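# Everything below, folded, please.
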Amino acid sequence: MTVITGLGVVAPTGVGVADYWATTLAGKSGIDRIRRFDPSPYSTQLAGEVDDFESGDHVPAKLLAQTDRMTHFAFAGADMALTDAGADPADFPEYDRAVVTANSAGGVEYGQRELQKMWSGGPMRVSAYMSVAWFYAATTGQLSIHHGLRGPCGLIATEQAGALDAIGHARRQLRRGARLAVTGGTDAPLSPACMVAQLATGMLSSGADPTAAYLPFDSRAAGYVPGEGGAIMIMERREDAERRGAERIYGEVAGYAATFDPAPESGRGPTLARAIRSALDDARIAPGDVDAVFADGYGVPDLDRQEARALTEVFGPRGVPVTVPKTATGRMYSGGAALDVAAALLAMRDGVLPPTPHVNELAADCPLDLVRTEPRELTVRHALVCARGVGGFNSALVLRTAA
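Predicted coordinates for the structure are as follows:
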């Protein structure tokens, strides 16, 4: 049995578990007009930015010039998670310490800054660290070096599904003999160049009202808002956690599955429902055992219908409470599903589901029991987290209370 013993959160709605959870239950939104750069030239001008985050407070000074904001978020999250778990990596055999993270955008801020130096001053102005800071695997590598995590290391790049895939891979490594795994996902996709790349998908919202721009499953849905941040967590085998006297166990990673959608021209449909069923089978539970679903919630009407259809196929119309707390943060790519996992674990701990801010007019073709304006008190023994990534990735994760 693999369990989660520590959480670290960096989100537009709060840095740290306590702040994030309080604002999430209150339905407070972190979406606003972009301040990192002038968004005026772009059709999407809103995002979920982490404003109260100073990289220097979380990253060793010598590493600040070598790393991107995506990695700074992970440094902060890992430190918080390890402290929360009461775990010192040095207390574990050095080759039994694993690290598996997810990333989607890469170090885009760092990369854009260094390329601008090259355009204005020539190639000799570019930092040597450009060769690694932008790379998707930089976060895993830096965490491995900084914390001495010399066991199995990995990086997952499956966009929004990435963090669930990273957690699934970390569970695999623990089953193979690792004793501690640092896992999760972070992304920092807010730079002008990265905004251009995101706009090319045609899925971003052009809405100017922060309270109406990102509305998954709503009849007014017209795209999503990007966000930055994520969550890092500590995973262990339960017997190891209990043996060392872990301060808390948030929950068990009971089931996981991933599927890949066929090409549209194949005539076959999306496979999210199969991923959900496979995750339930892995957890050895039936659909009726699931108490809550943390949905992917694209905010794109066609994709919302696909997810609603998958949930209805497995659970029946309005068959299980569903929530999408990321409407307060934006879609954070590899950080988004990690944050959903953190929210699901906290919901199980406190017996309450967070709301889905701003969604008021549920679309007729999305027959879901969506938790909307207010939190809902609910005993949650099993929670399902769903995530999809651009390109056809689908992942589902079942969490179970540790009791």
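# Only C-alpha atoms from now on, for both contacts and neighbour counts.
OK.
# mind listing what's buried in stretch 207-216?
207, 210-216 (16 or more other CA atoms under 10 Å).
# likewise stretch 134-151?
134-144, 147-151.
# Can you tell me what sits against it?
67-68, 70-71, 74-75, 78, 89-90, 94-108, 110-111, 132, 153-155, 157, 178 (CA atoms under 8 Å, 6 or more residues apart in numbering).
# can you rerun that using 7 Å?
Residues from elsewhere that reach stretch 134-151, judged by CA atoms under 7 Å, 6 or more residues apart in numbering: 68, 71, 74-75, 89, 94-101, 103-104, 106-108, 110-111, 132, 153-155.
# Mind giving me the PyMOL command for buried ones among these?
A single PyMOL command selects the buried members of the contacts of stretch 134-151 (16+ other CA under 10 Å):
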select buried, resi 68+71+74+75+89+94+96+97+98+99+100+101+103+104+106+107+108+110+111+132+153+154+155
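# Sequence B follows; please return its structure for comparison with A:
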Amino acid sequence: MTAPAPTPLSERPGTGRETALVTGLDVRASNGDGTEAFWRSLLEGRGGIGPITRFDASGYPSRLAGEVTGDPDASLPGRLLPQTDRVTRLALVSAAEVLRDAGLDPAVMPEYGVGVVTANAAGGFEFGQRELENLWAKGPHHVSAYQSFAWFYAVNTGQISIRHGLRGPSGVLVTGQCGGLDAVGHARRMLRKGTQAVLTGAMESALCPWGHVAELTGARLTTADSAEGACLPFGEHASGHVAAEGGALLMLESAAAAGARGSTRSYGEVAGYAAAFDPRPGSGRPGGPARAARAALADAGIDPSAVGAVFAEGAAVPELDAQEAAAITEVFGPRGVPVTAVTSRTGRPGAGASALDLAAALLSVRDRLIPPTADVGRVPASYRIDLVTGAPRPLEGDAALVLARGHGGFNSAVVVRRDRTSR
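Take a look at the predicted model:
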């Protein structure tokens, strides 16, 4: 009798080299509630940026935002509403859809087999503002006891874990816009330590006066009045980004675990991840974005020539755009790879922005199409990048690179590619 072939080392749980597959995905964005609605909007060039409606913004210098139009309250039990901020309600609805999409029933998984890792940059700002108003207007006895956790960065992870009985290793990342990528990178580490599946990603919602004022202090929000001229990443007249809410959550599983439970499809593989801090100004050390990109490519085991598209942060701040363009050119050469910026359509929802970029990159390698950036006008020749605008462009190859930068020197990069496993 011929002995069965041994399981390849790369597929043995706990060896540190499992293939990390995305088996479930959900998007909440201003231009589409749900994965396929979001993707259709990107390919058709439809954006979701418009005047702020969640509060009266007429007295603020920045009056545009990317608002999620769906109502998460309708999909949740009434008992959860008094104890949750809007950001957590969005996360709970998204998490339920991810589990459904992945076909993963936590009840039939090992008790500690599924973890949760999310990222958040703002917490429950709207909940906190309301309770501060109660404190000052009515007194301390009118402040909700739920304020003790509803505002906290980790609340999405906690509420998702409780609602769905996900008792595996969990955590939260707070690294600004990088958070959506960092959460996925940390989830992949958990898979390599033996956890079978991790629900991960990022969701944000801080479109209230308190949250908006906090973001205005960064001096990176555009004051444009027209949605068409508001968010112009890499454009000659870029004047800042647009605040937004939303993000994406996904189910990350080792190929072995997904196969064992009978999963037959995936959106793709998280093949590489890396993070790097910006060096001290004047140090002469290499910049963080290029180092993160190169390290992620090395982690994936691929050369820059294998990347079919870069999903850029697209800060829409001239100084930051120039830095990111320089990093892309340093890694890929002048106009060496197609570049696109999803936030030109959605606005920038903190950590949720890089999660949206990651979702778009996965759909891009799935369908072999690069969604176009909004019309940003003339791109300065000094940037030397190949910005995709106008219409979708065919994706050459099986891989895409996602870049993110967070305020304070954070830089992260993720490589995704088509699922190469046979299950």
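# can you redo the buried residues of stretch 207-216 of structure 1 as JSON lines with secondary structure?
Formatted as JSON lines, the buried residues of stretch 207-216 of structure 1 follow (DSSP: H, G, I helix; E, B strand; the rest coil):
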{"residue": "207", "secondary structure": "coil"}
{"residue": "210", "secondary structure": "coil"}
{"residue": "211", "secondary structure": "coil"}
{"residue": "212", "secondary structure": "coil"}
{"residue": "213", "secondary structure": "coil"}
{"residue": "214", "secondary structure": "coil"}
{"residue": "215", "secondary structure": "coil"}
{"residue": "216", "secondary structure": "coil"}
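# with those in mind, which one is nearest to residue 53 of structure 1?
residue 210 (21.0 Å; CA to CA).
# and the aligned partner of the closest one in structure 2, what is it in contact with?
Under the alignment (TM-score structural alignment), residue 210 of structure 1 pairs with residue 227 in structure 2. Counting by CA under 7 Å, 6+ apart, residue 227 of structure 2 makes contact with 49-50.
# residue boundaries of the strands in the stretch 251-400 of structure 2?
268-277, 307-311, 338-340, 369-370, 386-387, 393-394, 399-406 (DSSP state E, counting those that start in this stretch).
# Quick one: the residues in structure 1 that the second one pairs up with.
Okay, so that is strand 307-311 of structure 2. Counting by TM-score structural alignment, strand 307-311 of structure 2 corresponds to residues 290-294.
# What's the separation between the aligned partner of residue 355 of structure 2 in structure 1 and residue 351 of structure 1?
Under the alignment (TM-score structural alignment), residue 355 of structure 2 pairs with residue 338 in structure 1. For residue 338 of structure 1, the distance to residue 351 of structure 1 equals 20 Å [CA to CA, to the nearest Å].
# Compare neighbour counts for these two and give me the winner.
residue 338 (34 against 14; other CA atoms under 10 Å).
# Would you confirm that the more buried one contacts residue 183?
No - Residue 338 of structure 1 is beyond contact range of residue 183, at 9.0 Å (criterion: CA atoms under 7 Å).
# which position in structure 1 aligns with residue 204 of structure 2?
Checking TM-score structural alignment: residue 204 of structure 2 goes with residue 187.
# now do residue 237 of structure 2
In structure 1, residue 237 of structure 2 lands on residue 220 (TM-score structural alignment).
# Relative to residue 43 of structure 1, how far out is its match?
If you go by CA to CA, the gap between residue 220 of structure 1 and residue 43 of structure 1 works out to 18 Å.
# Also residue 154 of structure 1?
36 Å.
# hmm, back to that, give me the nearest residue to the match of residue 204 of structure 2, chain neighbours excluded.
residue 70 (5.0 Å; CA to CA, 6 or more residues apart in numbering).
# so which strand or helix has that neighbour?
According to DSSP states H and E, residue 70 of structure 1 maps onto helix 69-85.
# any idea how far the closest residue in space to residue 361 of structure 2 that isn't next to it in sequence lies from residue 272 of structure 2?
Nearest non-adjacent residue to residue 361 of structure 2, counting by CA to CA, 6+ apart: residue 400, 6.2 Å away. Per CA to CA, residue 400 of structure 2 is found 10 Å from residue 272 of structure 2.
# Now list whatever residues contact both of these two.
With CA under 7 Å, 6+ apart as the test, residue 400 of structure 2 and residue 272 both reach residue 415.
# which of these two has more neighbours?
Neighbours per residue (other CA under 10 Å) separate residue 400 of structure 2 from residue 272, with residue 400 holding more: 31 against 23.
# and residue 400 of structure 1, how far is that from residue 17 of structure 1?
In terms of CA to CA, residue 400 of structure 1 sits 19 Å off from residue 17 of structure 1.
# same question, residue 39 of structure 1
Residue 39 of structure 1 is 30 Å from residue 17 of structure 1, by CA to CA.
# what about the two, which has more around it?
residue 17 (21 against 16).
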